[in-house]
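In: need a 3D model of the following:
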Amino acid sequence: MSRVGRLRRAASARPDALPETPDRWARVRDVVAVVLLAVTAVLTAWSGFESSKWGGEMSIAFSRASTARIEAARYADDANAARDVDLQTFSLWLEAYAQDDTQLLEFVESRFTPHFAEAFDLWIAERPLQNPDAAPSPFALEEYVPPGEAEAAAADERADGLFDEALRNNQRGDDYTLLTVLFALVLFFAAIAERPRAPGTRWALLIGAGTLAVAGIVLLAMFPKII
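Out: Below is the predicted model of the structure:
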């Protein structure tokens, strides 16, 4: 028997002597898919957590803004009540002045509230009967500030700030919700990457999933966080 014949006979006697070469790229692809799935699953959960936390912050800010609005309304009611009293007192003073009733003038002036008395004195100092540039009444002076007016303005300003904060928190929650959807797409593409038979298609799906994952990670790093 020739040498070639002996080699053929030996090969036929041991059919498993030449095993198929394993596809090492398939293994690499499997590892990449597993890592991508694991990392993205964690990031998806984190994005959902952040979205929930920002939603809670939004609710708290809206509640605080409503409280500040109620507080502003209460102070505004106090200021309006004080202004009504001053208007009635000043009307009585004008009536006494028109009648040249000195006794009634003194009585009314003694009943002026402190905040109105200050504005009244400044108004009288402008000599409104002789000076055409004088304020039409003490109520037109910036020095006239009834109790509660400044507090109402401050509460309104605080409410505006809290309302704006609530809107920002709402937007942040929406951003994390969209990020959760983005990571869900990564999970989807990574999960179906092994379904096609063509290796090129598998790699294309994995590369697409990886690109989305990188974009999501960049956005996640940029977004504000609540820990």
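In: CA only for contacts and neighbour counts going forward, please
Out: Noted.
In: now the strands: where do they sit in this protein?
Out: Under the criterion DSSP state E, strands are not mapped anywhere in the chain.
In: what's the longest helix in it?
Out: helix 24-98 (DSSP state H).
In: how far does that helix sit from the chain's center?
Out: The chain centre lies 7 Å from the centre of helix 24-98; the measure is CA atoms, centre = their mean, to the nearest Å.
In: which helices and strands does that helix pack with?
Out: Using 3 or more CA pairs under 8 Å, 6 or more residues apart in numbering; DSSP states H and E as the contact test, the elements touching helix 24-98 are helix 102-110, helix 149-191, helix 199-222.
In: could the ones you listed go into TSV alongside distance to Y75 and mean neighbour count?
Out: Listed next are these as TSV, based on distance: least, CA to CA, whole Å; neighbours: other CA atoms under 10 Å:
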stretch	distance to Y75	mean neighbour count
helix 102-110	26	13
helix 149-191	5	19
helix 199-222	41	17
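In: I'd like to know which of those lies nearest to E20.
Out: Smallest distance to E20 across the helices and strands packed on helix 24-98 (CA to CA): 17.8 Å, for helix 199-222.
In: could you also give me the structure for this second sequence? I'd like to compare it with the first:
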Amino acid sequence: MAENPPDGTAPRRWAEAREILAVFLLAITAILTAWCGFESSKWGGQMSIQFSQASAARIQSVDFASASRDARAVDLAIYTEWILATARGDVALAEYISARFSPAFAIAFDDWQADGQELESPFREPSYVPAGSEEAAAAAARADETFDAALESNQRGDNYSILTVLFALVLFFTAMAQRSTSSFAGWFLLGLGVLVAVAGMIILATFPVLV
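Out: Sure, this is the predicted structure:
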């Protein structure tokens, strides 16, 4: 009685299963790679916008600071005239000048007199806030905050770019698995690709999304 030839169905099925898994892994990895590229581009654009906003806020801060210095110079000039009038004993002129103090300096001047003129001048009073000072500080703080946000956006874009390298490694392992003539080597390389892909997807899930 003749012997039956060896059954090759099982090896073929394993080879087909490996081929299907490889194709599925390639498709998923291609989609994830495209998504990472998209997110990297979006975060790069966000970074550019934030840097522009930080620059604009910094310019505003400089403008307000300049206005504050000008206001302080005007207050100082008027206060000097008040000192000269007071030194000459010209009460009428001193009152005329004090009536023309700027609102910010008038508050500090009243506090200075109420404190018995203990400080060197009204400019030393904490209540003296020349026009533009608060706006300059707010614009500077906004510029710093936006600049830090831009750096964070840049880092997020870099993180997505680095992840594309990880998914490229998955593509490499999967391609080598398909070209391998050894079943063991093929499954080993494909397994490595799956592990790297899973690790990449876990990392990707922790990244913020910008649409």
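In: just the angle for the longest helix of the first structure relative to helix 199-222, thanks.
Out: Here the directions of helix 24-98 of the first structure and helix 199-222 differ by 30 degrees (axes from the mean of the first three to the mean of the last three CA atoms, to 10 degrees).
In: which ones are touching the nearest residue to T67 of the first structure once chain neighbours are set aside?
Out: Nearest non-adjacent residue to T67 of the first structure, counting by CA to CA, 6 or more residues apart in numbering: A159, 7.9 Å away. Taking CA atoms under 8 Å, 6 or more residues apart in numbering, we find A159 of the first structure in contact with R64, A65, S66, T67, A68, R69.
In: quick check: closest non-adjacent residue to the residue nearest the centre of the second structure.
Out: For the second structure, A149 is the residue whose C-alpha lies nearest the centre (CA atoms, centre = their mean; 1.8 Å). With sequence-adjacent residues excluded and distances taken as CA to CA, 6+ apart, A149 of the second structure is closest to Q50, at 7.0 Å.
In: neighbours of the alignment partner in the first structure of the one you found, how many?
Out: Under the alignment defined by TM-score structural alignment, Q50 of the second structure corresponds to A61 in the first structure. As a burial measure, the neighbour count of A61 of the first structure was computed by other CA atoms under 10 Å and equals 23.
In: which residue of the first structure sits opposite A138 of the second structure in the alignment?
Out: Matched to the first structure by TM-score structural alignment, A138 of the second structure sits across from A154.
In: which ones are touching E50 of the first structure?
Out: Applying CA under 8 Å, 6+ apart, we find E50 of the first structure in contact with G173, Y176, K225, I226.
In: for T211 of the first structure, see how far away the second one is.
Out: Right, Y176 of the first structure. Note on Y176 of the first structure: its distance to T211 of the first structure, by CA to CA, to the nearest Å, is 18 Å.
In: same thing with T67 of the first structure?
Out: From T67 of the first structure across to T211 of the first structure, the span is 46 Å (CA to CA).
In: same thing with E20 of the first structure?
Out: Relative to T211 of the first structure, and taking CA to CA, E20 of the first structure is found at 33 Å.
In: residue contacts, the residue nearest to A149 of the second structure?
Out: By CA under 8 Å, 6+ apart, the contact set of Q50 of the second structure is T146, F147, A149, A150.
In: is the second one in contact with S48, as I believe?
Out: No: counting by CA atoms under 8 Å, F147 of the second structure stays clear of S48, with 10.2 Å between them.
In: what about the aligned residue in the first structure for A77 of the second structure, how many neighbours?
Out: The pairwise alignment with the first structure assigns A77 of the second structure to Q88, based on TM-score structural alignment. By other CA under 10 Å, the residues close to Q88 of the first structure number 11.
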